[in-house]
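# how does the following fold in three dimensions:
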Amino acid sequence: MFLNRVELQRDLISSYNEYPFSIPTIKTLDRLEIENQVTFFVGENGSGKSTLLEAIAEKCGFNTAGGGRNNFYDVHRSESALGEFIRLSWWPKVTNGFFLRAESFYNFASHIDEVAAFKSYGGRSLHEQSHGESFMSLFSNRFNGNAIYLLDEPEAALSPQRQLAFLRILHDLVQEGDSQFIIATHSPILLGYPNATIYSFDEESIQEIKYEETNHYRIMRYFLENRERFLKDILQGEE
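Okay, the predicted model is just below:
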């Protein structure tokens, strides 16, 4: 464990009517305790989970478009709107790590091409691999432990089988005892990682919930168990 608390510095905020403080979960945030090596942020789009994760990445010194402390490149509107208003508590503090932002991963891959840093990512350009292959190359080669990893929707490029392979990589790093993960996700597969902490952003305030209480699990389970009825209700309406 490295990062153990995130606090909103309310004394620096002049108005809660503007983004990102207009987001209910950000508006009501005082402090968020991080007590697990693996923590998940879940919630609908716009609920604030990626906003908070991006702010944490900025405070860690990572490129908020994706990358670590030594990845310098610019992407339009990549700065965090929340970063300067939060405080992180560490024990001990770590400077190694990586911020994965699925939506701007293409820009990160182009940056790696420009600096010719292929060896750290399997020896081949990330652009010469499929989207899923490039993500797995990142996880397999760049994630080496003694670090904090902040991942925003890593499942975006991963098939269900590759999501399971990613969980194996995550588990091996966690078992070594010197890695911490905070992951914003919609994936019921990733959320199933044993003993992880899950924070839901779907209510007025951030709430810790169990895996079986997530909408992701409930909807997927209902769909798989009642596929024909579910699709009939959605596509045709109830008779």
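# okay, CA-based contacts and neighbour counts for the rest of this
Will do.
# hey, which helix is longest across the protein?
Among the elements of the chain assigned as helix by DSSP state H, the one spanning the most residues is helix 160-175.
# what does that one contact?
The set of residues that contact helix 160-175 without belonging to it, under Cα atoms under 8 Å, 6 or more residues apart in numbering, is 37-38, 132, 136, 139-140, 144-145, 155, 179-180, 189-190, 193.
# now neighbour count, distance to Ser120 and secondary structure too, for those residues, in CSV please.
CSV is the format used below for those (neighbours: other Cα atoms under 10 Å; distance: Cα to Cα, whole Å; DSSP: H, G, I helix; E, B strand; the rest coil):
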residue, neighbour count, distance to Ser120, secondary structure
Gln37, 22, 24, coil
Val38, 23, 24, strand
Gly132, 17, 17, helix
Met136, 23, 12, helix
Phe139, 18, 11, helix
Ser140, 17, 10, helix
Asn144, 14, 10, coil
Gly145, 18, 14, coil
Glu155, 21, 21, helix
Ser179, 24, 18, strand
Gln180, 23, 20, strand
Ile189, 16, 27, helix
Leu190, 20, 25, helix
Tyr193, 18, 27, coil
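# widest-spaced pair of the residues you listed?
Farthest apart among these by Cα to Cα are Gln37 and Gly132. That separation is 24.6 Å.
# now the helices for this protein?
Along the chain, the stretches classed as helices by DSSP H are 24-27, 49-60, 105-115, 131-142, 160-175, 188-191, 215-225, 227-235.
# quick one: the fifth one to helix 131-142, angle?
Okay, so that is helix 160-175. 10 degrees (axes from the mean of the first three to the mean of the last three Cα atoms, to 10 degrees).
# distance between helix 160-175 and the chain's centre?
Going by Cα atoms, centre = their mean, to the nearest Å, the spacing between the C-alpha centre of helix 160-175 and its chain's C-alpha centre is 15 Å.
# now the other sequence, so there's something to compare against:
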Amino acid sequence: MFLKRISLLQDQVPNYNQYPFNIPAIQVIDQLDLASPVTFFVGENGSGKSTLLEAVADKCGFNSAGGGRNNTYETHAAESVLADYIRLSWMPKVSNGFFMRAESFYHFATHIDELQKEGADAYRSYGGQSLHEQSHGESFLSLFMNRFNGQAIYLLDEPEAALSPQRQLTFLRILHELVQQEECQFIIATHSPILLGYPDAQILSFDGEAIEEISYEETDHYKITKYFLDHREKFLKELLED
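Okay, the predicted model is just below:
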């Protein structure tokens, strides 16, 4: 592990009534300790998990629209306001890493195409071909398998967005190899009950009045999915009846 703690500089926050400081989970951050090489952020949309992940990426020097330190391109609303008000505690500090945003991955792939046209061997780090010439899921796996390597921190925002259940399992294998063999650290915001099942991961829930560590079985992702699979007909009847 490299990143040990995320702290909110509460005495410097300009206005707790303005976004993103008015998000309940963000408001009460004091010191958020990271206790595993793989940490998951979970919560409903709008709970603040992606907002905090983006701020961490910005603070690391990664492109907050998606990419690493050397990926300089712009997309709409890529700036993180929260980044100026958090502190990251490292031991030791690393500069290598990447921030993957599923929602802006198309723009990142276009950026790589432009670098290739300018003469850089940009495709080499992404499987040898344009990410646009691969399916959405294939391009995600190309990123994970070719761009990610050791002594680095990787921040992933909903990586399951383009991955089928089978490819999510493939991603878990890649994740495990990078953690065990390459000493990588991951912080992942996700809704996937498959990814959340990674052994010994830390799961931080943003749904309560404070960010709390919970077990896999305590997540809504697990409970709702399990109940649906075990009681599909009953569940759908209750859901769809007028």
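# circling back to that earlier point, got the buried residues for the longest helix of the first structure?
Residues Arg162, Gln163, Ala165, Phe166, Leu167, Ile169, Leu170, His171, Leu173, Val174 are the ones in helix 160-175 of the first structure that count as buried (16 or more other Cα atoms under 10 Å).
# what's the first one aligned with over in the second structure?
To tie it back to what came earlier, the one meant is Arg162 of the first structure. Mapped onto the second structure by TM-score structural alignment, Arg162 of the first structure lines up with Arg167.
# same question, the last one
Here Val174 of the first structure is matched to Val179 in the second structure, going by TM-score structural alignment.
# could you do Phe143 of the first structure as well?
Per TM-score structural alignment, Phe143 of the first structure is aligned with Phe148.
# ok, that match to Tyr126 of the second structure distance?
10 Å (Cα to Cα, to the nearest Å).
# hang on, Arg101 of the first structure packs against Ala156?
No - taking Cα atoms under 8 Å as the definition, Arg101 of the first structure is not a contact partner of Ala156, at 9.9 Å.
# quick one, which of those two is more surrounded?
Taking other Cα atoms under 10 Å, Arg101 of the first structure and Ala156 do not tie; Arg101 has more neighbours (24 against 17).
# re earlier: which ones are touching the match of Phe143 of the first structure?
For Phe148 of the second structure, the residues meeting the contact criterion (Cα under 8 Å, 6+ apart) are Gly97, Phe98, Tyr154, Leu178.
# which of those residues fall in strands?
When DSSP state E is applied, the contacts of Phe148 of the second structure are split such that Gly97, Phe98, Tyr154 fall in strands.
# redo the buried residues of helix 160-175 of the first structure as CSV? Include distance to Glu212 of the first structure.
Formatted as CSV, these follow (distance: Cα to Cα, whole Å):
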residue, distance to Glu212 of the first structure
Arg162, 22
Gln163, 19
Ala165, 22
Phe166, 21
Leu167, 18
Ile169, 24
Leu170, 21
His171, 21
Leu173, 25
Val174, 23
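# which ones are touching Arg10 of the first structure?
With contacts defined as Cα under 8 Å, 6+ apart, the neighbours of Arg10 of the first structure are Asp30, Phe85.
# my bad, should have said Ser89 of the first structure
Contacts of Ser89 of the first structure (Cα under 8 Å, 6+ apart): Leu3, Asn4, Arg5, Val6.
# ditto for Asn107 of the first structure
Taking Cα under 8 Å, 6+ apart, one finds Ala65, Val75 in contact with Asn107 of the first structure.
# with Ala117 of the first structure instead?
Contacts were defined as Cα under 8 Å, 6+ apart; by that measure Ala117 of the first structure touches no other residue.
# kindly recompute the last result at 10 Å.
By Cα atoms under 10 Å, 6 or more residues apart in numbering, the residues touching Ala117 of the first structure are Ala109, His111, Gly123, Arg124, Ser125.
# against Leu229 of the second structure, how distant is the equivalent of the third one over in the second structure?
The criterion is TM-score structural alignment: under it, Gly123 of the first structure has Gly128 as its aligned partner in the second structure. For Gly128 of the second structure, the distance to Leu229 of the second structure (Cα to Cα) stands at 40 Å.
# distance of the most centrally placed residue in the second structure relative to Asp33 of the second structure?
The C-alpha lying nearest the average C-alpha coordinate of the second structure belongs to Leu156 (Cα atoms, centre = their mean; 2.5 Å). As for Leu156 of the second structure, its distance to Asp33 of the second structure is 18 Å (criterion: Cα to Cα).
# over to His132 of the second structure?
Look at His132 of the second structure and Asp33 of the second structure: by Cα to Cα, they are 38 Å apart.
# ok, now Leu82 of the second structure?
As defined by Cα to Cα, Leu82 of the second structure lies at a distance of 18 Å from Asp33 of the second structure.
# thinking again about what came up before, which one of the ones in strands among the contacts of Phe148 of the second structure is nearest to Gly46 of the second structure?
Ranking these by separation from Gly46 of the second structure, with Cα to Cα as the measure, puts Tyr154 on top at 22.0 Å.
# what's around that closest one, how many residues?
Each residue near Tyr154 of the second structure was counted by other Cα under 10 Å, and the total is 20.
# isn't it up against Ala189?
No - in this structure, Tyr154 of the second structure is not within contact of Ala189 by Cα atoms under 10 Å, at 11.3 Å.
# quick revisit: between Leu82 and Asp33 of the second structure, who's got more neighbours?
For Leu82 of the second structure and Asp33, the more surrounded residue by other Cα under 10 Å is Leu82, and the numbers stand at 21 against 13.
# pretty sure that one contacts Gln27?
No - with contact taken as Cα under 10 Å, Leu82 of the second structure and Gln27 are classed as non-touching, separated by 11.0 Å.
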